[in-house]
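Visitor: Prediction below, plus the sequence it came from.
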Amino acid sequence: MEPTAFFVAGRPVHGVDEVTVYHPYDGRPVGRTTLATADQVEAAVSAAADVAATAAALPAYVRAAALDHVSRRLAERAEDIAELITAENGKPIRWARAEVGRATSTFRWAAEEARRFSGELQRLDTDPAAAGRIALVRRVPKGPVLGITPFNFPLNLVAHKVAPAIAVGAPIVVKPAPATPLSALLLGELLAETELPEGMFSVLPLPNERAAELVNDPRLPIVSFTGSGPVGAMIRRSVPDKHVTLELGGNAAVLLCQDWAGDEELSFAAQRIATFSNYQAGQSCIAVQRVYVHEWLYDGFLPRLVAAVRELRTGDPADPLTDVGPLVSEAAARRVEEWVDAAVTAGATIETGGRRDGATYPPTILSAVPRDAKVHAEEVFGPVLVVDRVADDDAGFAAINDSAYGLQAGVFTHRLDVAFAAARTLEVGGVIVGDVPSYRAEQMPYGGMKGSGVGREGLHSAMDDYTEPRVTVLTGVRL
């Protein structure tokens, strides 16, 4: 098994210290790469800085063509890439395939956005003194981007850093998660097939303790980080003069409102919650973690939810019938086990699940959980649901807001007034009406409030984050 190359200024290279990636399910080695040396990191950052002006001046068709190429190649190699994601991340192949599909869409949307990222024309003759003047407001890159990505979506969350950077003409240096570098390196391989200028992208495998040298480098004025809250907060404090975007996770909640009462409706909600609390083994920032049910629906809904969760199949993620695979490591599964055990000691009841097997933790439902238990107050990042009853919709909104996080929330209701009340009241970045909070489209703004971060992803939103407005005023123009 030859080590996989990484990319410095668009060229494949090897470092010195070799690292092996192991399958989370059975521990077998699935790939190798090497770590970037200090000289290679310097070469990547220097090349990004040197090419920044050239990159910003790239015609839209050049940027769009590169993005279209990556989108096509992802589609052509979809099954191989999905198998790679499953091997290094442990997510079931059905979800790995979905991730490849999303990454394909991400690059396609970025190509479309690159073609229409044209700016705005403003007439200024709204006052007599400005007669004969118009303004052209364009957005220009702030400079090279540092993208730091997590393990849970090792392809698509890299895509959400890289694609908008290329779309606006900004060089990017990517530091993928140490546990899952292989998908990012494959994406680098596809980018290397394009005609982007040298220095436009680098993908550097590095241990997390070496990320600070990139974060603090003044030649990378934008830091886009997806990961844990404490690390994100540390980044923000360490570089106050940089433009920092942070997607720091969540504690996603869903509310079943009083009007969502029919048998089919309750069954639909149970299925959706069961699926999207446990997809990716719960390792998604918008996986359902807290479920609030109107009190007169609670006793009828809980058995449906338990039954739906018990139907999920746990096992080998390479099996297409597997719904829930292992967590990324046994250490991650042990942490989830410790949090659940602590909640039970504090008075919670296990409705189903609760017994770890190596790196696999079964889909678990807890009731009567104290509000200060970690499984309720913090982000579990595992297949664990907390279910509670609320007196009415307002109490449900208050319970959702009683969190340090605010990424997305789901509200099951048919009533338009309740939907707008949720959108007005909930302290989150997105409210999904009639479904779980786990819905995300690649083009929509995605991000949160409070401890869930700052800034927004989604192609156009990220392109705005990577750029700043530049105004050109034309004088003596007759409109």
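Guide: Looks like it came in fine.
Visitor: Every contact and neighbour count from this point should use C-alpha atoms.
Guide: Noted.
Visitor: which residues does the closest residue to L204 other than its chain neighbours contact?
Guide: Spatial nearest neighbour of L204, excluding adjacent residues (C-alpha to C-alpha, 6 or more residues apart in numbering): K175 at 5.2 Å. Applying C-alpha atoms under 8 Å, 6 or more residues apart in numbering to K175 gives the contacts L146, G147, I148, T149, V203, L204, P205, L206, A211.
Visitor: redo that, cut-off 10 Å
Guide: For K175, the contacting residues are 146-150, 158, 181, 184, 202-208, 210-211, 214, 225, by C-alpha atoms under 10 Å, 6 or more residues apart in numbering.
Visitor: Tell me which residues of the longest helix seen in the chain come out buried.
Guide: Identified as the longest helix of the chain according to DSSP state H is helix 93-116. The neighbour-count check on helix 93-116 (16 or more other C-alpha atoms under 10 Å) flags 93-97, 99-115 as buried.
Visitor: Next: stretch 26-42.
Guide: G31, R32, T33, T34, L35, A36, T37, Q40, V41, E42.
Visitor: follow-up on the earlier one: show the buried residues in the contacts of K175.
Guide: Among the contacts of K175, those classed as buried by 16+ other C-alpha under 10 Å are 146-150, 158, 181, 184, 202-206, 214, 225.
Visitor: Can you show me the helices along the stretch 1-150 of the chain?
Guide: 38-56, 60-76, 78-89, 93-116 (DSSP state H, counting those that start in this stretch).
Visitor: I'd assumed V173 was in a strand, is it?
Guide: Yes - applying DSSP: H, G, I helix; E, B strand; the rest coil, one finds V173 inside a strand.
Visitor: separation between it and M234?
Guide: V173 sits 20 Å away from M234, going by C-alpha to C-alpha, to the nearest Å.
Visitor: try this one side by side with the last:
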Amino acid sequence: MTAQAEVTAVTPGSWVCGEPVGGVDPFPVHDPWTGEVVATVSHTGPDDVERAVAAAWAVRRELAALPAHRRADALRHVATRLLERLDEFAATITRESGKPIRWARAEVERAAVTFRWAAEEALRWSGELQRLDTDPGSTGRLALVRRAPRGPVLGITPFNFPLNLVAHKVAPALAVGAPVVLKPAPKTPLSALLLAELVAECDLPAGAFAVVTVPNEEAARLVADPRLPVVSFTGSGPVGWRIRDAVPRKHVALELGGNAAVLVCPDWAGEADLALAARRVALCANYQGGQSCIAVQRVFVDRALYPRFVELLVAAVGELAVGDPWDEATDVGPLIDEAAAHRVASWVEEAVREGARVLVGGSRTGSVVTPTVLADVAPGSAVSCQEVFGPVLAVTPVDGVDDGLARVDDSRFGLQAGVFTRDIAVAFRAHRELEVGGVVVGDVPTFRAEQMPYGGVKESGIGREGVRSAMEDYTEPRVLVLSGVAL
């Protein structure tokens, strides 16, 4: 029995000033699995977009001055309500994104953690005292360094985590007292609109949070609006860099994806170790249909371990359940739409023409691409040097740690990397040498905790998410110097 029958179709518009509003030019939201229209959403009209931005600007000082306990109470309320309505939110995620229902539930739970962490950080957001009598000329002076919101935040989110990536924009902003205008992905607006219901229940100024469903081509007006001095974008690289180039005087944070790599080192040689690595790589290359910025895409294995690891990996990938996202047993569901699946399949075909071998998978039916493992992939193939954003990984032998680290780092992206080793020297070397935002030792790069700094270097973006990191990103230091103070 599936959860599909429990979902009811919704036809939301936008949320502005704490209430749902109608709109213009309705557009359909499709179920990636069936292709059916599951909701009709109206684009936010120009007047309501203006009202949302104006309200955010108008309440910026009121929200920033709100006592910490009020902001924390609101964030805790959202975390609690997410768990109370977990099945409803999970079903919404599955219906609009095609994410298997069990991963959708996990996403709701993670979003609740994100809001809970934000509530806790809001209470700790106290600033820093610095004594200045370290030099004779500053005797009797004390500095209080606090961080003040830069202003209202424009959050732009992608389709692959339609709730938790929204949470990572909204929760840190509300924690520091910054209003948020959110533009969700047009393919998956329903989760954000449902979240707005929960925020509207909180004791916050009406302009603290808005969801505007404008088309992508009209988002430039929001990006350019001077009343939204912070832009936090998660999505494709070309779009992200265009945003930054368009508003060089704004504070812009970008999370732009990558082609995450795993290195299996020579010391990871035991049968149980190899089996663990194979299972983790198989699952975390595919469980979101590969539609994760830190999904495993490139796997480098010490040459002596390569034959056995490949055997285990192919077997583990072959055991993944593929298909109906409403089935509790499904590991891998559809991609966001058939066009995305067609692109991924065409990249696999191109890699094969360039000499790659398909070890498992490689087929497409509608919006579903079977989990695919490729060997002998040319370094210049798209599946190697670009972000596939699909259930495809390339496995390659390397000659020891030196060669392996060099191959991991041979990428224009730098989000996270995974290193399977128990050698502490290798772990610290990887952390020191790899140009990435994070190194995960003993596991795949797909791991992310909501509180840790998360982001990349090179073409993977600028800035960091993670609740505390985003709170710092949305604020700037403001110094108060007290004179004539006897310490």
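Guide: Cool, the structure landed. This is a predicted model, so every value here is computed, not measured.
Visitor: sorry, back to before: same list (the helices of the stretch 1-150 of structure 1) but as CSV, adding distance to P469 of structure 1.
Guide: What follows is the helices of the stretch 1-150 of structure 1, written out as CSV (distance: least, C-alpha to C-alpha, whole Å):
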stretch, distance to P469 of structure 1
helix 38-56, 13
helix 60-76, 17
helix 78-89, 37
helix 93-116, 16
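Visitor: closest one to P363 of structure 1 among those helices?
Guide: Smallest distance to P363 of structure 1 across the helices of the stretch 1-150 of structure 1 (C-alpha to C-alpha): 16.2 Å, for helix 93-116.
Visitor: Who are the packing partners of the closest one?
Guide: helix 60-76, helix 78-89, helix 156-168, helix 459-465 (3 or more C-alpha pairs under 10 Å, 6 or more residues apart in numbering; DSSP states H and E).
Visitor: by how many degrees do the second one and helix 60-76 diverge?
Guide: Note on geometry: by axes from the mean of the first three to the mean of the last three C-alpha atoms, to 10 degrees, helix 78-89 of structure 1 and helix 60-76 are set 80 degrees apart in direction.
Visitor: what's the average distance of helix 78-89 of structure 1 to structure 2?
Guide: Superposed on structure 2, helix 78-89 of structure 1 shows a mean distance to its aligned partners of 0.6 Å (mean C-alpha distance after the TM-score superposition for structure 1).
Visitor: Structure 2: matching residues for that helix?
Guide: Mapped onto structure 2 using TM-score structural alignment, helix 78-89 of structure 1 spans residues 86-97.
Visitor: Distance check, the aligned residue in structure 1 for V211 of structure 2 against A184 of structure 1.
Guide: The alignment partner of V211 of structure 2 in structure 1, by TM-score structural alignment, is V203. Using C-alpha to C-alpha, one obtains 7 Å as the distance from V203 of structure 1 to A184 of structure 1.
Visitor: so what sits against both of those two?
Guide: F6, V158, V174, K175, P176.
Visitor: Residue in structure 2 paired with P3 of structure 1?
Guide: Counting by TM-score structural alignment, P3 of structure 1 corresponds to T11 in structure 2.
Visitor: Is it correct that that match is in contact with P28?
Guide: Yes - proximity of T11 of structure 2 to P28 meets the contact threshold set by C-alpha atoms under 10 Å, at 9.5 Å.
Visitor: about what we covered before: now do the longest helix of structure 1: distance to the chain's middle.
Guide: 13 Å (C-alpha atoms, centre = their mean, to the nearest Å).
Visitor: Excluding covalently adjacent residues, which one is nearest to V473 of structure 1?
Guide: A135 (4.4 Å).
Visitor: mind checking what that neighbour lines up with in structure 2?
Guide: Match for A135 of structure 1 (TM-score structural alignment): A143.
Visitor: One more: T106 of structure 1?
Guide: Under TM-score structural alignment, T106 of structure 1 pairs with T114 in structure 2.
Visitor: and that match, how far is that from P215 of structure 2?
Guide: Taking C-alpha to C-alpha, one finds T114 of structure 2 at 27 Å from P215 of structure 2.
Visitor: on that earlier part again, is it true that the residue nearest to V473 of structure 1 touches E120?
Guide: Yes - here A135 of structure 1 reaches E120: they are 8.2 Å apart, a contact under C-alpha under 10 Å.
Visitor: Tell me the residues that contact both of those two, please.
Guide: Common neighbours of A135 of structure 1 and E120, counting by C-alpha under 10 Å, 6+ apart, are V471.
Visitor: Pick out whichever of the two has more residues nearby.
Guide: Set A135 of structure 1 next to E120 and count neighbours by other C-alpha atoms under 10 Å: A135 wins out with 16 against 12.
Visitor: residue in structure 2 matching T33 of structure 1?
Guide: By TM-score structural alignment, T33 of structure 1 lines up with V41.
Visitor: center of structure 1 - which residue?
Guide: Closest residue to the average C-alpha location of structure 1: L157 at 5.2 Å, with C-alpha atoms, centre = their mean.
Visitor: Distance check, the closest residue in space to it that isn't next to it in sequence against P176 of structure 1.
Guide: Using C-alpha to C-alpha, 6+ apart and skipping the chain neighbours, the partner closest in space to L157 of structure 1 is T149 (6.4 Å). Relative to P176 of structure 1, T149 of structure 1 is positioned 5 Å away (C-alpha to C-alpha).
Visitor: Mutual contacts of those two, please.
Guide: By C-alpha under 10 Å, 6+ apart, the residues touching both T149 of structure 1 and P176 are L155, L157, V158, A184.
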